[in-house]
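Student: return atomic coordinates for the entry below.
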Amino acid sequence: MEEKFSPTEACANFVSSVSFEDIPAESIDLLKRDLLDWIGCAIAGAADKSSEPIKKVTAELGGKPQAGAVGLLKNDVARSAMCNAYYGHIFEMDDVDRESISHPATVNFPVALAMAEYLKKSGKDALLATCCGFEVMLRIGASVTPGHYKVFHTTSTSGVFGSAMVAGKLLGLNATKLAWALGNAGTSSAGLWQFLQDGAMSKFLHVGLAASNGILVALLAKEGFSGSNHILEGSQGFFVGYGRQEPDLSLFKDFGEKWRSATVSFKPYPCCRHTHSAIDAAEEIREKLKGRKPAKVKLYTYGTANQVAGKRNPKTGRQAKFSTAYCVASTILRGKPSNNDFTDEKVTEREVAELENLIEVIVDPEITAMVPKNWPCRLEVVADDGENLVAQVWSPTGDPEKTLNWDGVVSKFHIMTDGIIDTKSQEALIEKCKNFENLQNVGEIFEL
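Tutor: Presented below is the predicted three-dimensional model:
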């Protein structure tokens, strides 16, 4: 009888056997751009008031000075990774993968940097480990999307598998121990969307715990602590408990052939990625209006966007980041959104609130059918003089079809970090990311 295919085993075997030389140049280049992009997000996040709770708790609990964190003294690897992951997700500016609907950078890079510094590994080692985390995390997330995503925050639930593989690769674990780490990562997998209904801060904690728990299970595996060998496909495993749909096992059969780390998207706007195609469309409509007022606005979008970013009449900046209607109204009136457009004061300005209320949001079956391969939308606007205006966006800015090159990522990095760190530090970080595989002391990132 043919042995049943094990996606858990496939993940462990890939991570144990892959070398830096196996990774295609386009993946390495994207990972380095993504590293700079994430560092900019983390620096901005660490300077925001939302970072204060984790800073205070981390300082109170303390830990051995093993690895650096943005804006903090060195702490133990798990807490440093937790803080950095948390910071990177605060402004909703970190990367996104379309098929898994997840943000791999803010879970995997904090683990790679913390463990590489602690273990005295090179930038090349950290990039290899990060690639392993991306490849595993994104396959697990995509295999259960979109059903899983209706209840679970995939960045957290699949992210802990990725972070465990990052830490495990840097620890040099064999396939058996990597499978144990996956088993205990699955047991630690968590992250529910309920917080969105209250505009709560849980999203930051989701990624922080995914990063720190990945380190914990990898370190335990190194010491002989066993875990399920079939955590994904087992009768009481991840797919059964969390999947909410039949998993796509074919995704685990193309390791080394398709590199998902080469197809991640960048986020140009500081809000939920599901709002971005609508923002691009709104910017096009703004140009077509040429100063006229919109009299009617219809936004055709997909189901997941309405589920996650369907907030109406937001009262706070946090709520507005998950309101496609607000983002469209703000863009039509003010242009492309920046952090300044998500203050509580800006969100409740009368003119933007009136336009937001005018927008009719329609979940379009044809657009929904294109997700998660694409995240499109269409805006239909009637101007106050009666002219009909239409903007159709198939792929938002930052997707692989419209990716941010080095110049784009560097520009965004400056936007995120201007006024927080000095120009000399900015330029040094840019150069270190561009040449990250040659960096011998990964801790230099946090010294800057």
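Student: hey, let's count contacts and neighbours off CA atoms from now on
Tutor: OK.
Student: what is the helix or strand residue 295 falls within packed up against?
Tutor: Residue 295 is part of strand 294-301 when elements are defined by DSSP states H and E. Packed against strand 294-301 by the contact rule (3 or more C-alpha pairs under 8 Å, 6 or more residues apart in numbering; DSSP states H and E) you find strand 359-363, helix 365-368, strand 377-383.
Student: can you redo the ones you listed as TSV with mean neighbour count and distance to residue 57?
Tutor: Shown next, in TSV, are the helices and strands packed on strand 294-301 (neighbours: other C-alpha atoms under 10 Å; distance: least, C-alpha to C-alpha, whole Å):
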stretch	mean neighbour count	distance to residue 57
strand 359-363	17	41
helix 365-368	15	42
strand 377-383	22	41
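Student: and these as a markdown table, adding distance to residue 225?
Tutor: A markdown table is the format used below for the helices and strands packed on strand 294-301 (distance: least, C-alpha to C-alpha, whole Å):
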| stretch | distance to residue 225 |
| --- | --- |
| strand 359-363 | 47 |
| helix 365-368 | 43 |
| strand 377-383 | 48 |
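Student: which of the ones you listed sits closest to residue 95?
Tutor: Smallest distance to residue 95 across those (C-alpha to C-alpha): 19.7 Å, for strand 377-383.
Student: which outside residues touch the closest one?
Tutor: 277-278, 281-282, 285, 289, 292-302, 367, 388-394 (C-alpha atoms under 8 Å, 6 or more residues apart in numbering).
Student: now do stretch 339-358
Tutor: Against stretch 339-358 from outside (C-alpha under 8 Å, 6+ apart): 91, 270, 296-297, 312-318, 320-321, 325-326, 328-330, 333.
Student: residue 180 - that's part of a helix, no?
Tutor: Yes - secondary structure of residue 180 (DSSP: H, G, I helix; E, B strand; the rest coil): part of a helix.
Student: chain neighbours aside, what residue packs nearest to it?
Tutor: residue 227 (4.0 Å; C-alpha to C-alpha, 6 or more residues apart in numbering).
Student: to check against the first, give me the structure of this:
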Amino acid sequence: MSVSKSHELAQFVSQTSFDALPSDVVHETKRILLDSIGCALAAGGQLKGRAGIEYAQLLGGMDSTATIFGSSQRSSILGAAFANGELINALDFDAVLPPGHVSPYVLPGALAVAEAEGSSGKQLITAIAIAHELANRFGKAMDYIRDVRRGEVTMPPVLGYTSTVFGAAAAIASLWGASEETTRHALNIAGAISPVNSHRSWLEHTPVATIKYTMAGPLVHSALTAAYMASLGHRGDPNLLDDSEFGYPRFIGTSRWQPEALTAELGQTWSFQRENSFKHYPHCRALHGLLDLLGETVESHSIDPSEIDEIRAWGEGHVERASWLTNEISDPVDAQFSIAHGLSVGAHRIPPSKAWQDEDVVFDAKVAQLMGKVVYARHPDWVEAMVTDPAARPSRIEIDARGETFVAELRYPKGTNTDDSLGTADDDLFEKFRVNAMGVLDSEQIEHCIATAMSLETVEDVSTVLKEFGRKRG
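Tutor: Predicted coordinates:
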């Protein structure tokens, strides 16, 4: 009798300890945690952040078990987890990892449970690493927004990030030290109650939904529900991941299902730490190479936005969709994905931070005027690069100004992990955290949080650490 995929995954979750983690996995896990919390700290003024915090109060009542990042309010495990998922993703400043965004979905439940349980730093690192590895593997097994088949770019009718629910549920089971059987049921229940993959619909319609591609809070709750129900005795479908006709692949809507990606060398080979990329701009990652080029060009040549006659940009082909091509900006979420708006803000040399989504910037008349001078097309090397080097995002920019044309090109945006580069250096990541935490934590807290997060394996009780990521003292 063959062993089910969920059995193999559950075995990996229940048998993986901190001592089994490679050093680069531990390091990247701590970096992801710090960066994600920083993104949450900066997002309290955004709709997703505000609404998440208010909803947490409805969910939690008087319960103050867990921290809501950047807020003086606390909530229950369910309340804090919901709010923190929304906060981490609100600015679209959080890291990207196939299948897309992962951290806003897999971190919040684990953090709330770890705080409530008084888990050790080693336990939390292990749970976060497991969550990201499983989420990345599911991303490789299913339809993906950057898929190329037979040399052609494909955009499946159904895709999204909801398969991260498996990693999210696994992290909670890991923190509890759940048995292999309970973990297996938690994973199978998680798949059965996963939110739908609505990303493709979101891409095609404007104005874009402010809940974005997959709302974090409900997915976080699905994972928590799955883990709790398994612990309370519910049984999941044992064939969920093994039946392509009636199981998870069919009802989640993926046309590509490669289950071998889920378990190949599982526990021996880790990949998320090499494929994770930190964002240097609070804007869709597809535009980051162009933003790198634009920023360097206008800075080095002291080009004022008023001097620009036209910006011609070549980048990723899959962004030729309504949500990216829109020039109609009615909300900061529209601005997070609009190619023209992002390049216009970049040309104004506003340092990347939550300021990019302040209403004064989003609706600035000068930004709007320059948007009308942006022309976008698919880079001619884009498909070939995706086939041969998936980390590559070839980008080219031409700026007409002062009677001249300024030209720049690159292959990898900042934050990309390659054989020759770590991607984002620790010092750069720490500075991003400082910028995000400014005005929410005091300077002493900020430095303490950086130091503590990066030595998390020495912490006996992470609740003391997580409480530090609330509001300023006093």
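Student: past the strand holding residue 295 of structure 1, which element shows up next along the chain?
Tutor: Next element after strand 294-301 of structure 1 (DSSP H and E): helix 303-309.
Student: residue 297 of structure 2 -> structure 1?
Tutor: Using TM-score structural alignment as the criterion, residue 297 of structure 2 maps onto residue 285 of structure 1.
Student: sec struct for its match, please.
Tutor: Criterion first, three-state DSSP; result for residue 285 of structure 1: helix.
Student: leaving out chain neighbours, which residue sits closest to it?
Tutor: residue 391 (6.4 Å).
Student: so the alignment partner in structure 2 of the one you found is in which element?
Tutor: Residue 391 of structure 1 maps onto residue 408 of structure 2 when the alignment is built from TM-score structural alignment. Assigned by DSSP H and E, residue 408 of structure 2 belongs to strand 404-410.
Student: now swap in residue 74 of structure 1 and tell me
Tutor: strand 72-75.
Student: packing partners for that strand?
Tutor: strand 67-69.
Student: so how far is the helix or strand that the strand holding residue 74 of structure 1 is followed by from its chain's centroid?
Tutor: Going down the chain from strand 72-75 of structure 1, the next helix or strand is helix 77-88, by DSSP H and E. Relative to its parent chain, helix 77-88 of structure 1 has a centroid offset of 14 Å by C-alpha atoms, centre = their mean, to the nearest Å.
Student: same check on stretch 340-347 of structure 2?
Tutor: Using C-alpha atoms, centre = their mean, the offset of stretch 340-347 of structure 2 from its chain centre is 22 Å.
Student: what's it aligned against in structure 1?
Tutor: Using TM-score structural alignment, stretch 340-347 of structure 2 pairs with 325-332 in structure 1.
Student: distance check, residue 165 of structure 2 against residue 322 of structure 2.
Tutor: With the distance defined as C-alpha to C-alpha, to the nearest Å, residue 165 of structure 2 ends up 27 Å from residue 322 of structure 2.
Student: who's more crowded, these two?
Tutor: residue 165 (31 against 17; other C-alpha atoms under 10 Å).
Student: to residue 164 of structure 1, which of the helices and strands packed on strand 294-301 of structure 1 lies closest?
Tutor: The nearest among these, by C-alpha to C-alpha, is helix 365-368 at 32.8 Å.
Student: quick one: list the elements packing against that closest one.
Tutor: strand 294-301.
Student: the strand it packs on against structure 2, how far on average?
Tutor: Compared with structure 2 after the fit, strand 294-301 of structure 1 shows a mean deviation of 2.8 Å (mean C-alpha distance after the TM-score superposition for structure 1).
Student: how about that strand, which residues are buried there?
Tutor: 294, 296-301 (16 or more other C-alpha atoms under 10 Å).
Student: contacts for that strand?
Tutor: 278, 358-364, 367-368, 376-384.
Student: what does residue 23 of structure 1 align to in structure 2?
Tutor: Taking TM-score structural alignment, the alignment pairs residue 23 of structure 1 with residue 21 from structure 2.
Student: so what's the residue count around the nearest residue to that match once chain neighbours are set aside?
Tutor: Using C-alpha to C-alpha, 6+ apart and skipping the chain neighbours, the partner closest in space to residue 21 of structure 2 is residue 126 (7.5 Å). Counted with other C-alpha under 10 Å, the neighbours of residue 126 of structure 2 add up to 25.
Student: now do the contacts for residue 126 of structure 2.
Tutor: 16-18, 21, 26, 174.
Student: hmm, back to that, so how far does the match of stretch 340-347 of structure 2 sit from its counterpart in structure 2?
Tutor: Mean for stretch 325-332 of structure 1 is 1.9 Å (mean C-alpha distance after the TM-score superposition for structure 1).
Student: what sits against the most centrally placed residue in structure 2?
Tutor: Closest residue to the average C-alpha location of structure 2: residue 101 at 3.0 Å, with C-alpha atoms, centre = their mean. Residue 101 of structure 2 makes contact with 94-95, 161, according to C-alpha under 8 Å, 6+ apart.
Student: among the helices and strands packed on strand 294-301 of structure 1, which is nearest residue 399 of structure 1?
Tutor: Short answer: strand 377-383, nearest of those by C-alpha to C-alpha, at 14.1 Å.
Student: and the angle from the closest one to strand 388-393?
Tutor: Orientation check (axes from the mean of the first three to the mean of the last three C-alpha atoms, to 10 degrees): strand 377-383 of structure 1 against strand 388-393 gives 160 degrees.
Student: circling back to that earlier point, confirm for me that the residue nearest to residue 285 of structure 1 is in contact with residue 281.
Tutor: Yes - here residue 391 of structure 1 reaches residue 281: they are 5.2 Å apart, a contact under C-alpha atoms under 8 Å.
Student: more neighbours, the two?
Tutor: The residue with more neighbours, out of residue 391 of structure 1 and residue 281, is residue 281; 25 against 18, by other C-alpha under 10 Å.
Student: give me the contact list for the helix or strand encompassing that one.
Tutor: Here residue 281 of structure 1 sits within helix 276-289, counting by DSSP H and E. The contact list for helix 276-289 of structure 1 (C-alpha under 8 Å, 6+ apart) reads 269, 299, 324, 327-329, 331-333, 335-336, 375-379, 381, 383, 389-397.
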